[in-house]
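*Asks:* predicted model and sequence below, questions to follow.
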Amino acid sequence: MRSINYIIVEVDSAYNNDKDIGNGINITVNTSIESVEHINRVAKVVKAPDFTMLEEGDEVIVHHNIFRLRNDQMGLEVESNYWIEDNKYFVPLTEVFMYRRGDSDWKALDPYCFVKPIEQEQPEQVQGIYVKDMEDNYKGMVKNTGVMAYVNESLKSLGVSDGDTIAFSNYSEYEFTIDGELYYKMATKDIIGIYK
């Protein structure tokens, strides 16, 4: 099949429901189709339209709904709206956030970028009570601050580089685990400034 408007990808599994806890032991950590955290977001390109920079064999990071199972009007579990057959799916280009070719590093695609959150320092305790205001963090991370990990071309043109400590807007922390590390996917418009 030749792709015209979408990239065609394949995945080993739509969900990452099992976790290796060592010594060859796997445990199931999720049994729900609703859990966004456990939906796979990494796929391999099978076909790509000629007008894109993507090529067969590239790895891509995509929106979680591409692979998400759903319930139909009868309550039966069915494949994603993007499912083609077996383990193949079509992906609109607007839902591809990053790609990696071979052994190269990930490259963010405009308008998306990925920010590494900064862990909040442990607050001091007074008689077992934390005195630091909990509003200063988000899930144990410094609120609205992170380190640019995968910058896009638009932000590069504005002087933002990988490794810069940046400020970002409220509620823009869309969590992704990539190569075992936590990142926030954001858009160019979510980046407020650079700390120098």
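*Replies:* On my side now, so go ahead. Residues are numbered from 1 along each chain as shown.
*Asks:* can we go C-alpha only for contacts and neighbour counts from here?
*Replies:* Will do.
*Asks:* gap between the residue positioned nearest the centre of the chain and residue 62?
*Replies:* Closest to where the C-alpha atoms of the chain average out (CA atoms, centre = their mean) is residue 176, at 3.4 Å. Relative to residue 62, residue 176 is positioned 10 Å away (criterion: CA to CA, to the nearest Å).
*Asks:* cool, and residue 72?
*Replies:* 23 Å.
*Asks:* and the two? which has more neighbours close in?
*Replies:* Per other CA atoms under 10 Å, whichever of residue 72 and residue 62 has more neighbours is residue 62, with 21 against 10.
*Asks:* which ones are touching the residue nearest to the more buried one when sequence neighbours are not counted?
*Replies:* Leaving aside its chain neighbours, residue 62 sits nearest to residue 96 (4.6 Å; criterion: CA to CA, 6 or more residues apart in numbering). Residues near residue 96 by CA atoms under 8 Å, 6 or more residues apart in numbering: 60, 61, 62, 63, 109.
*Asks:* next, the one to line up against it:
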Amino acid sequence: MYDFIIKPVSGRYNNTKEIGGVSFVTNTKIESYKSVSNEAEVIATPLSIVTDIRVGDRVTVHHNVFRRFYDIRGKEKNSRSHIKDDLYACSPEQIYLYGDNKSHLDYCFVQPVVNDDDWSSQKEKPLTGILRYGNKTLEEHDVYPGMVVGFTPESEFEFVVGGELLYCMKSKNIALTYGDEGSETKYNPSWTNSG
């Protein structure tokens, strides 16, 4: 009634890398959120809501949907989203992108930029990035993809989408705009290409 039914696109975990035709496992810990796959295919949509997401669409979901964990006794368990086999229930709030990278609900994605401060040891410019995927709320305030934006501290959580590091946040976390993309260099660390 209220949840999407989804399945992972290429397994629950994204923890292998191919080098020279040999596949290597890059992480064996089930707890690490960076290794959990967040790409899914929609199998069924909720009956209780109207949505632009269709059966067969690819979606980017919260890492806890597919994640496994150890209970208090050390026994490995599925997330509470697991239904059976490779089917999972996913609430609308756990979907961040759908289709051809359209933001879902009030989410948006910002790509970090290289820090141009020669005196700083941080590689990326703090709380600044290029809006990559916006939404209707931001457009109503004349904020569009390609604009350099500032965002509030600790509002972002990282995703790798199409081999690029992006920060997902809500529209309300975009605090200001610096105008259109200019001399900024996108920051994309090498570990994002681990798949």
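*Replies:* Received the coordinates, thanks. Fair warning: this is a prediction, and the values are worked out from it, not measured in the lab.
*Asks:* any idea what the TM-score is?
*Replies:* Superposed pair, TM-score by TM-score structural alignment, normalised by the length of the second structure: 0.86. Supporting alignment: 176 aligned residues with a CA RMSD of 1.4 Å.
*Asks:* picking that back up, so the residue nearest to the centre of the first structure, which of the three states?
*Replies:* When classified by DSSP: H, G, I helix; E, B strand; the rest coil, residue 176 of the first structure comes out as strand.
*Asks:* show me what it aligns to in the second structure.
*Replies:* Residue 176 of the first structure maps onto residue 159 in the second structure, with residues paired by TM-score structural alignment.
*Asks:* what is the neighbour count of the residue nearest to its match when sequence neighbours are not counted?
*Replies:* Nearest non-adjacent residue to residue 159 of the second structure, counting by CA to CA, 6+ apart: residue 166, 5.3 Å away. Counted with other CA under 10 Å, residues neighbouring residue 166 of the second structure total 26.
*Asks:* again, but for residue 188 of the first structure
*Replies:* The number of residues near residue 188 of the first structure, taken as other CA under 10 Å, comes to 17.
*Asks:* which residues does the nearest residue to it once chain neighbours are set aside contact?
*Replies:* For residue 188 of the first structure, ignoring the flanking residues on the chain, the nearest one in space by CA to CA, 6+ apart is residue 111 at 5.4 Å. Listed by CA under 8 Å, 6+ apart, the contact set of residue 111 of the first structure reads 152, 154, 187, 188.
*Asks:* closest to residue 40 of the first structure among the residues you listed?
*Replies:* Nearest to residue 40 of the first structure among those is residue 187, at 20.6 Å by CA to CA.
*Asks:* would you agree the closest one is in contact with residue 112?
*Replies:* Yes. Under the criterion of CA atoms under 8 Å, residue 187 of the first structure makes contact with residue 112 at 4.4 Å.
*Asks:* looking at the two, which is more packed in?
*Replies:* Comparing residue 187 of the first structure with residue 112 by neighbour count (other CA under 10 Å), the higher total belongs to residue 112, at 23 against 18.
*Asks:* what's the counterpart of the more buried one in the second structure?
*Replies:* Under the alignment (TM-score structural alignment), residue 112 of the first structure maps onto residue 107.
*Asks:* I'd assumed residue 27 was in contact with residue 17 of the second structure.
*Replies:* No. Using CA under 8 Å, residue 17 of the second structure is not in contact with residue 27; the gap is 10.0 Å.
*Asks:* average offset of the strand ranked longest in the first structure relative to the second structure?
*Replies:* Longest strand of the first structure, by residue count under DSSP state E: strand 141-150. In the superposition against the second structure, strand 141-150 of the first structure averages 0.5 Å from its aligned positions (mean CA distance after the TM-score superposition for the first structure).
*Asks:* that strand maps to which residues in the second structure?
*Replies:* Going by TM-score structural alignment: strand 141-150 of the first structure matches residues 124-133.
*Asks:* may I see the buried residues of the matching stretch?
*Replies:* Buried residues in stretch 124-133 of the second structure, counted by 16 or more other CA atoms under 10 Å: 124, 125, 127, 128, 129, 130, 131, 132, 133.
*Asks:* ok, now stretch 149-169 of the second structure?
*Replies:* Residues of stretch 149-169 of the second structure classed as buried: 149-151, 156, 159-161, 164-169 (neighbour count, 16+ other CA under 10 Å).
*Asks:* in strands, which of those fall?
*Replies:* In strands, judged by DSSP E, the following of these are found: 149, 150, 151, 159, 160, 161, 164, 165, 166, 167, 168, 169.
*Asks:* residue ranges of the helices in the second structure, please?
*Replies:* 136-140 (DSSP state H).
*Asks:* grab the nearest non-local neighbour of residue 175 of the second structure.
*Replies:* residue 151 is the one closest to residue 175 of the second structure (CA to CA, 6+ apart), at 5.0 Å.
*Asks:* understood, closing this out.
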